[in-house]
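**Q** My questions concern the predicted model and sequence given below.
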Amino acid sequence: MNKDAAPLPTQALKRGRDLVVDLAGSALWGFFGAAYLSLALRGGDYLDVGLFLFYLLAACFMVIRRPAQRKVAWWENVLAWLCVFIPIAGLRPAAGGWEISGLVFQSLGLLGLVAALSSLKHSFGIAPADRGLVTTGLYRYVRHPIYASELVFNAGYLISNPSWRNLGVLLLMVATQVARILREEKIISGYALYADQVRWRCLPGIW
């Protein structure tokens, strides 16, 4: 018997705990998706339809994702979830914006979100974890296309709804995303070679 192997009850407990987390995350994304579907059915715009599709994919991928080979500390999980809820809880409508320009940014960001999530599939997660390195799709061009697309989408919201509050929320989101990115790059196996092949993290020519 391998002395280093975890006892069966411990392994079963871990699998059960991971399943609960995956189902809870899937239910959360499903809730967001249902909210945007409701908006779309009540006469919303195509962004509501696109967000419904994004959250539907997220809900599905959450329950079929690979088990994490490496995870991070609890506070890093909190940081990752903050990245999710900061724009949801913080951004507010404001007058005097440039709606067409903002809509263009949000449309591009939404397309990027759906495309990047479709590439990520079984490696999808919120908190940094090693679920396998993805190098296909948008990941051939930048190393963090989902985070980049989120920033573009929310920058579009700021353009359409300019206010000091929304600017502060966006800057806070950038700060937490940068911390999340730097931590994630340290725990995924094979990342150093991938970083040599794909130079830019989010914005080609900038970072």
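**A** Received it, and whenever you're ready, just let me know what you need.
**Q** make it CA atoms for all contacts and neighbour counts henceforth
**A** OK.
**Q** which helices and strands does the longest helix that the chain contains pack with?
**A** Assignment by DSSP state H gives helix 8-41 as the longest helix of the chain. With contacts taken as 3 or more C-alpha pairs under 8 Å, 6 or more residues apart in numbering; DSSP states H and E, helix 8-41 sits against helix 46-64.
**Q** picking that back up, in the longest helix of the chain, which of the residues would be classed as buried?
**A** 22-23, 25-27, 29-34, 36-37, 39-40 (16 or more other C-alpha atoms under 10 Å).
**Q** any idea where the helices of the protein begin and end?
**A** Counting by DSSP H, the helices of the chain are 8-41, 46-64, 74-90, 99-120, 145-160, 164-187, 191-197.
**Q** tell me the most buried of those helices?
**A** Mean neighbour count, computed with mean count of other C-alpha atoms under 10 Å, is highest for helix 145-160 among the helices of the chain, reaching a mean of 23.
**Q** what helices or strands is it leaning on?
**A** helix 99-120, helix 164-187.
**Q** which residues sit against that helix?
**A** Here helix 145-160 makes contact (C-alpha atoms under 8 Å, 6 or more residues apart in numbering) with 87, 94, 96-110, 112-113, 116-117, 138-139, 166-167, 170, 174, 177, 201-203.
**Q** swap in stretch 178-188?
**A** 70-71, 76, 79-80, 128-133, 144, 191.
**Q** what's the closest of those residues to Asp18?
**A** Proximity of these to Asp18 was ranked by C-alpha to C-alpha; the top entry is Lys71 with 11.7 Å.
**Q** second one coming, line it up with the first:
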Amino acid sequence: MSEILAANDRADAAPKSNLREVLLEVVLRSSTALVLGVFAYVAIRQWLADPSRITLLLLVIANCLTVGLSLFVRVPKKRDWNPITVLCSLGASYYFLGIQLAPGQHLAPEIVGACLQLVGISWQIYAKLTLRFSFGILPANRGIVSHGAYRFVRHPIYLGYLIADVGFLLTNFGLQNLLVYTGLYALQAVRINREEALLSDDPEYRQYREKVRFRAVPGIY
């Protein structure tokens, strides 16, 4: 009898858990759309005031590709809902709210920064096309992909982020932006490690990890 009652309790708990995750998903996607919209509006107003700041416009495009597309991806079967993971993932996704949009110091010409951003954005698009909408804000097992951009590093999208962010920082340098990007990549490192821990439960991923040694930056990390 006790076993039957326990089974019934588990059956009742499953729909509640699913409902809770659906509500979290709705809140997460709705807040993401709102935050991205406000940021894009403010940043584009800054760009319209000085259209020569190509890197600012590309920053908006990059974040629309990164955060905006996450609004339309499929919901994975298994994600890491650990509070630390959620906080790091949200911080690394919404980092752009801390960026100083006003003109900063030019460590490199605007065209150099813009070219780096275009390279980074192009690489992100290539990696995301490889995944075919199997990406999102929270770490999850959305299926193991080992072709395309994933032949070179295990998390190529992060490499695209890095290249684009370096381009923006070089032409919009300042203490605030330096601190924001330093914090961002500390969070990204945690995010990658949490994703690796989740994926390592999959034997297919462990085999893939043996073939592709580096996580995000070839020869370094």
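**A** In hand now; what should we look at? Predicted, not measured: the structure shown is a model, and the values here were computed from it.
**Q** counterpart of Lys3 of the first structure in the second structure?
**A** Per TM-score structural alignment, the equivalent position to Lys3 of the first structure in the second structure is Ala7.
**Q** what's the neighbour count on its match?
**A** Taking other C-alpha atoms under 10 Å as the neighbour definition, Ala7 of the second structure ends up with a count of 12.
**Q** And it, how far from Leu19 of the second structure?
**A** Note on Ala7 of the second structure: its distance to Leu19 of the second structure, by C-alpha to C-alpha, to the nearest Å, is 19 Å.
**Q** With Leu138 of the second structure instead?
**A** 18 Å.
**Q** Show me what Asn172 of the second structure aligns to in the first structure.
**A** Match for Asn172 of the second structure (TM-score structural alignment): Asn161.
**Q** Apart from its neighbours in sequence, what residue is nearest that match?
**A** Distances taken as C-alpha to C-alpha, 6 or more residues apart in numbering place Ala94 nearest to Asn161 of the first structure, at 4.5 Å, with adjacent residues excluded.
**Q** That neighbour contacts Arg165, correct?
**A** No. The criterion here is C-alpha atoms under 8 Å, and Ala94 of the first structure misses it with Arg165 at 9.6 Å.
**Q** which residues do those two both contact?
**A** Contacts common to Ala94 of the first structure and Arg165, judged by C-alpha under 8 Å, 6+ apart, are absent.
**Q** Can you give me the separation between the aligned partner of Arg199 of the first structure in the second structure and Ala197 of the second structure?
**A** Aligned against the second structure by TM-score structural alignment, Arg199 of the first structure finds its counterpart in Arg213. Look at Arg213 of the second structure and Ala197 of the second structure: by C-alpha to C-alpha, they are 15 Å apart.
**Q** rewinding a little: okay, angle between the longest helix of the first structure and helix 46-64 too, please.
**A** Going by axes from the mean of the first three to the mean of the last three C-alpha atoms, to 10 degrees, helix 8-41 of the first structure is angled at 170 degrees with respect to helix 46-64.
**Q** hmm, back to that, please tell me how far the match of Lys3 of the first structure sits from Ala13 of the second structure.
**A** 10 Å.
**Q** Kindly report the same for Thr182 of the second structure.
**A** Thr182 of the second structure is 41 Å from Ala13 of the second structure, by C-alpha to C-alpha.
**Q** Equivalent analysis for Val166 of the second structure, please.
**A** The gap separating Val166 of the second structure from Ala13 of the second structure is 46 Å, by C-alpha to C-alpha.
**Q** next one: Ser93 of the second structure
**A** Distance, Ser93 of the second structure to Ala13 of the second structure, by C-alpha to C-alpha: 31 Å.
**Q** swap in Asn177 of the second structure?
**A** 45 Å.
**Q** do Ser30 of the second structure as well
**A** Applying C-alpha to C-alpha to Ser30 of the second structure and Ala13 of the second structure gives a distance of 26 Å.
**Q** And Ala197 of the second structure, by the same measure?
**A** 26 Å.
**Q** show me the contacts for the closest residue to Gly167 of the second structure other than its chain neighbours.
**A** Spatial nearest neighbour of Gly167 of the second structure, excluding adjacent residues (C-alpha to C-alpha, 6+ apart): Gly113 at 3.9 Å. Gly113 of the second structure sits next to Thr55, Val166, Gly167, Phe168, Leu169, Leu170, Thr171 when contact means C-alpha under 8 Å, 6+ apart.
**Q** Keep only those residues that stay in contact in the first structure.
**A** Contacts conserved in the first structure for the contacts of Gly113 of the second structure, counting by both residues aligned by TM-score structural alignment, their matches' C-alpha atoms under 8 Å: Val166, Gly167, Phe168, Leu169, Leu170, Thr171.
**Q** and Ala175 of the first structure, how far is that from Leu28 of the first structure?
**A** For Ala175 of the first structure, the distance to Leu28 of the first structure - C-alpha to C-alpha - is 24 Å.
**Q** Check Leu82 of the first structure too.
**A** 14 Å.
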